[in-house]
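K.L.:
Can you look at this prediction? I've put the sequence above it.
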Amino acid sequence: MNSVLLVSDQNGVRTLTMNRPDKLNAANDELLLGLTQALQDAETDPSVRVIVLTGEGRGFCAGQDLGDVAGRDTTFTEHLNHTYNPLIRTLRGLSKPVITAVNGIAAGAGASLALAGDIRLWSESAKFIQIFSNIALIPDSGSTWMLPRLVGYHRAFELMAFAERVDAEQALALGLCEHIFSDGSFRQDVQAYAERLAQRPAHALTLTKQALNAALTQSLSASLDLEAELQQQAGDHPEHREGVSAFREKRAANFVNLENRLV
């Protein structure tokens, strides 16, 4: 429990828990670099089908631990390029689904991290705040790219300009999260959701992520071409054959450990 990052595995789900609860999981270099490495490790581990990122205690992540960078002879640009930017690029580039389970306050770069999941699950007491303008900085760690795509330019600017606090119900209405779970059962509900996702066809979801990420920055014509290419890859995979067989046999498809059942 002395580690700044806790790692646990259960039924194909790897949970990464930021573990600085006394500081609401405010990020220092050790946590940021460790989290990037842990995500890379999860990507290459065949037993991991879904990744959950959450926080210990009352906070998800309160952003940068300012005490950790006080007095350093380093620029903002250097710090971002060494810590946050590799983390966000790694998280968004994973082939496996990532759930950000926002259990409490997500502020500053922690708010950026909360947005970066493929699916965002919030506890009823979770809060989101783009707090950067309170100390006369701009939103970073991907917020200027992600937030306008979720809520539109104008609402994103307002949230950033006024450092407006958003609660869970507002977040759901704005599209900042997909589901809200009660505080008392949050971890169990997140685990159950993640395990359900882990039963889905992993290869097809990898291709789905690839298509969705590409579609954010390309034309409809390019997306149609990519869909056709990726659909062929999906159709050639054993998952597809299992899905079709299950449909014909009127049973639930079993996409887990499929390679061990091939003759």
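P.N.:
Structure received.
K.L.:
use CA for all of it now, contacts and neighbours both
P.N.:
OK.
K.L.:
Excluding chain neighbours, give the residue nearest to residue 247 in space.
P.N.:
Distance criterion C-alpha to C-alpha, 6 or more residues apart in numbering; nearest residue to residue 247, sequence neighbours excluded, is residue 253 at 7.6 Å.
K.L.:
what secondary structure does that neighbour sit in?
P.N.:
Under DSSP: H, G, I helix; E, B strand; the rest coil, the three-state class of residue 253 is coil.
K.L.:
Included below, for side-by-side comparison, is a second structure:
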Amino acid sequence: MTSTDYTAQSFTTIIVSAPTPSGVTTVLLNRPTQLNSFNHAVTRDLQLAFNLLSEDERVRCIILTGAGRAFCAGADLSTGTLESDKPVLEHRDEGGQVVLSIHRCKKPVIAAINGPAVGIGITMTLPCTIRLTHKQAKIAFPFVQRGIVPEAVSSWFLPRLIGHSRALHILTTGEVLPGGHRLLDGLFSEVLEGPEEVVRRANEIAEVIATKTSAVSNYLTKAMLWHQKETPEETHLLDSRIMAELYQGADKKEGIQSFMEKRPPKFTGSVEKDLPSNVPWWNEVDTRFRKQSKL
């Protein structure tokens, strides 16, 4: 079993809790005096954390939240303006690198947006499985007001989550909106009354995921939604292939047996060992820059 001592990691901007007995881990953005703003160190820490958590078989669900009154106030501009120190073709958006780490994580991730989430502060949550916030949390995608474009893969995720019409409105104006605004309908699965309720509710949901659901089923469900086939017929063939192999799995047997016996399930399936043989059915793209050798 792969496991990690998170206190031994060299994190400087986040705190990663040890998994609870049920398998819930919290990743806490921990720069409260800077409103958890995003910089190079946050990029490094979040990428490392989600890569480690993805492989830690003790972990069944992850909560991402912020220390203090903010979730993440966006890019840290205190050290100067945003710019790249690499040639154009070598540049990789740091927010996008974090988003892809979360997107590829094998565990469900709940974003508990307890306060302002601006720019990368909100776009980093788009690949999360579940997003929670409260009615007055300040949410903004301000890129056009800064003379840039939507980053962190948000032009791909956002319209798929809330539709092109609302996404274009939000991205074209760059306005700050309260968490309960109608333009954000569909972005958050729950909008709570106040910030103190957000993390509490995230823990309740995480506990359900950790104790009552199959890790293999959750991984496959996420993959089927984000890596869809082009037609209903192709999707039917994919569903059928996956179901046929899962019928023989230990988690399916436990799911049925625990239901019939009216007891909580004890799923033992592993994403590392028990996935159907056709995974991945999608094309995995290597985003690293590679210099072409000269002949």
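P.N.:
Nice, thanks for sending it over. On a predicted model such as this, the values are computed, not experimentally measured, just so you know.
K.L.:
on that earlier part again, quick one: the residue nearest to residue 247 of the first structure and residue 40 of the first structure, what's the gap?
P.N.:
When distance is defined by C-alpha to C-alpha, to the nearest Å, residue 253 of the first structure is 29 Å away from residue 40 of the first structure.
K.L.:
The two: which has the busier surroundings?
P.N.:
residue 253 (19 against 16; other C-alpha atoms under 10 Å).
K.L.:
how about residue 231 of the first structure, what's its partner in the second structure?
P.N.:
Alignment note (TM-score structural alignment): residue 231 of the first structure maps to residue 243 of the second structure.
K.L.:
And the strands in the first structure?
P.N.:
For the first structure, applying DSSP state E gives strands covering 5-10, 13-18, 50-55, 59-61, 98-102, 105-107, 119-123, 127-129, 165-167, 179-181.
K.L.:
against the second structure, where does stretch 39-48 of the first structure fall?
P.N.:
By TM-score structural alignment, stretch 39-48 of the first structure lines up with residues 50-59 in the second structure.
K.L.:
Repeat that for stretch 14-23 of the first structure.
P.N.:
Using TM-score structural alignment, stretch 14-23 of the first structure pairs with 25-34 in the second structure.
K.L.:
Span of that stretch from start to end?
P.N.:
24 Å.
K.L.:
buried ones in it?
P.N.:
Within stretch 25-34 of the second structure, the residues that qualify as buried are 25, 26, 27, 28, 29, 30, 31, 32, counting by 16 or more other C-alpha atoms under 10 Å.
K.L.:
what does stretch 102-122 of the first structure give?
P.N.:
Result for stretch 102-122 of the first structure [16+ other C-alpha under 10 Å]: buried residues 102-122.
K.L.:
next one: stretch 189-199 of the second structure
P.N.:
Here stretch 189-199 of the second structure shows 190, 191, 192, 195, 197, 198, 199 as buried, counting by 16+ other C-alpha under 10 Å.
K.L.:
What's the end-to-end length of that stretch?
P.N.:
14 Å.
K.L.:
what comes into contact with it?
P.N.:
Contacts of stretch 189-199 of the second structure with the rest of the structure, by C-alpha atoms under 8 Å, 6 or more residues apart in numbering, involve 65, 112-115, 130-137, 179-180.
K.L.:
Which residue in the first structure aligns with residue 134 of the second structure?
P.N.:
Aligned by TM-score structural alignment, residue 134 of the second structure pairs with residue 123 of the first structure.
K.L.:
same thing with residue 149 of the second structure?
P.N.:
Checking TM-score structural alignment: residue 149 of the second structure goes with residue 138.
K.L.:
Kindly tell me how buried its match is, as a neighbour count.
P.N.:
15.
K.L.:
so what's it closest to, chain neighbours aside?
P.N.:
Residue 138 of the first structure's closest residue in space is residue 132 (C-alpha to C-alpha, 6+ apart), at 5.6 Å.
K.L.:
give the contact list for that neighbour.
P.N.:
Applying C-alpha under 8 Å, 6+ apart, the residues near residue 132 of the first structure are 108, 138, 139, 160, 163.
K.L.:
Select from the residues you listed every entry located in helices.
P.N.:
residue 160 (DSSP state H).
K.L.:
Out of the contacts of residue 132 of the first structure, which is nearest to residue 214 of the first structure?
P.N.:
residue 139 (23.5 Å; C-alpha to C-alpha).
K.L.:
Please work out how many residues are found near the closest one.
P.N.:
Per other C-alpha under 10 Å, the neighbour tally for residue 139 of the first structure reads 19.
K.L.:
wait, it sits on residue 107?
P.N.:
No: between residue 139 of the first structure and residue 107 there is no contact under C-alpha atoms under 8 Å: 10.4 Å.
K.L.:
any residues in contact with both of those two?
P.N.:
Joint contacts of residue 139 of the first structure and residue 107 (C-alpha under 8 Å, 6+ apart) are 130, 131.
K.L.:
Give me the contacts around stretch 118-128 of the second structure.
P.N.:
By C-alpha under 8 Å, 6+ apart, stretch 118-128 of the second structure touches 37-38, 71-75, 95-96, 98-100, 102-103, 108-111, 131, 138-143, 151-154, 157-158.
K.L.:
how far does that stretch stretch from start to finish?
P.N.:
16 Å.
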